[in-house]
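# I'd like to go over a predicted model; first the sequence, then the structure.
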Amino acid sequence: MVSSTEKELQNALKRLKHGRPKVVDKKRKISISALAEEAGVSDSAIHNRYPEIAAKVREITGKAHKVQRDEKNEKLKSEKTKNRELREYIEQLESDICKLTSINATLNNENAQLKAELRSGNVVKIGNGVS
């Protein structure tokens, strides 16, 4: 036979699971102490007289911790993937900068050489430079 205290504990646990507690804050996580406060009993009463209810709470909180852990692991994997992709992108950009720097240096040298040839007088300038 189920005692009135055990029934109250079961009802309190249901309210906590569904996020509709009457006594404790709705944002409070499910725990034995939250259940005890919601049901109006002591923590030790749950541990000592109702170990099966304490086990249910531990099972619920264990699942919640596993879900949180799994969600965090997935987010971490996602962030690591983004990080790797961004590092590869940075490497590509750095490679592009090196190539463009080399091209720019080559063009500057060519430009300086052409200006020097033009100043030497051995080259005749054609047109006014406007197309």
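Nice, I can see it. Residues are numbered from 1 along each chain as shown.

# going forward, measure contacts and count neighbours with C-alpha atoms only.
OK.

# List of residues touching the helix or strand residue 47 falls within?
Assigned by DSSP states H and E, residue 47 belongs to helix 43-49. Identification of contacts with helix 43-49 by C-alpha atoms under 8 Å, 6 or more residues apart in numbering yields 32-33, 36, 53-54.

# Next step: these restricted to helices.
If you go by DSSP state H, those have 32-33, 36, 53-54 in helices.

# A further structure is provided below for comparison with the first:
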Amino acid sequence: MKTKHTDTRTSLELALKRLQADVPLTVPKGGKISIAAVAREAGVSHATIHNRYPDIAEQIRGIVKQTTSASPALQKNQHDIAATLSRLRQENARLKSDLARSQSLNYRLLKENEALRASVKAS
């Protein structure tokens, strides 16, 4: 005989599998796996997982820990990307400043050229 307890357990297990496969039904795709996310996906409160299904809570924590333990390489990659982005932003600002100076100089030279042509025509 199926009880509400086994139905909830099944819902939680299926929700966790869907999140791991990145095919959730209710939470946004690509989200982090967490107890709260599994609870939302299963349609229960996160307290239900903590209080009634500590084994599932521990399983979720294990998955989260595995995900974050592979993280040092990812963190280094993110740090490298952030450093490159910062450097490129500085270069972009410098280039914009150089462009503005060049445009100003070009405009001044254009006006001087017009004045010289006008004086040559007048003489």
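Structure's in. What do you need? Everything numeric here is computed off the predicted structure, so don't read it as measured data.

# TM-score for this pair?
For this chain pair, the superposition-based TM-score is 0.57 by TM-score structural alignment, normalised by the length of the second structure; 77 aligned residues with a C-alpha RMSD of 2.2 Å.

# picking that back up, in the second structure, what range does the helix holding residue 47 of the first structure match?
Helix 43-49 of the first structure corresponds to residues 46-52 in the second structure, going by TM-score structural alignment.

# Next, the mean deviation of that stretch compared to the first structure.
Comparison of stretch 46-52 of the second structure with the first structure after fitting gives an average deviation of 0.3 Å (mean C-alpha distance after the TM-score superposition for the first structure).

# Tell me which other helices or strands the strand or helix carrying residue 103 of the first structure touches.
Using DSSP H and E, residue 103 of the first structure falls within helix 51-120. Judged by 3 or more C-alpha pairs under 8 Å, 6 or more residues apart in numbering; DSSP states H and E, the packing partners of helix 51-120 of the first structure are helix 4-17, helix 43-49.

# now do 6 Å
Contacts defined by 3 or more C-alpha pairs under 6 Å, 6 or more residues apart in numbering; DSSP states H and E place helix 51-120 of the first structure against no helix or strand at all.

# That helix vs helix 4-17, what angle?
Angular relation of helix 51-120 of the first structure and helix 4-17 on a 0 to 180 degree scale: 10 degrees, by axes from the mean of the first three to the mean of the last three C-alpha atoms, to 10 degrees.

# Centre of the chain to helix 51-120 of the first structure, how far?
On the basis of C-alpha atoms, centre = their mean, to the nearest Å, helix 51-120 of the first structure sits 15 Å off its chain's mean C-alpha point.

# what does stretch 37-45 of the second structure give?
23 Å.

# mind listing what's buried in that stretch?
Residues 37-42 are the ones in stretch 37-45 of the second structure that count as buried (16 or more other C-alpha atoms under 10 Å).

# In those residues, find the pair that's most separated.
Greatest spatial distance in the buried residues of stretch 37-45 of the second structure: 37 and 42, 8.5 Å, computed using C-alpha to C-alpha.

# Kindly reformat the contacts of helix 43-49 of the first structure as TSV and extend each row with distance to residue 13 of the first structure.
Formatted as TSV, those follow (distance: C-alpha to C-alpha, whole Å):
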residue	distance to residue 13 of the first structure
32	9
33	11
36	9
53	9
54	10
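
# now the residues you listed: which count as buried?
32, 36, 53-54.

# ok, so of the residues you listed, who is nearest residue 76 of the first structure?
Among those, and counting by C-alpha to C-alpha, the member closest to residue 76 of the first structure is residue 32, at 30.3 Å.

# What is the equivalent residue in the second structure for that closest one?
Using TM-score structural alignment, residue 32 of the first structure pairs with residue 35 in the second structure.

# check contacts around its match.
Listed by C-alpha atoms under 6 Å, 6 or more residues apart in numbering, residue 35 of the second structure has no contact partners.

# quick one: it and residue 113 of the second structure, what's the gap?
72 Å (C-alpha to C-alpha, to the nearest Å).
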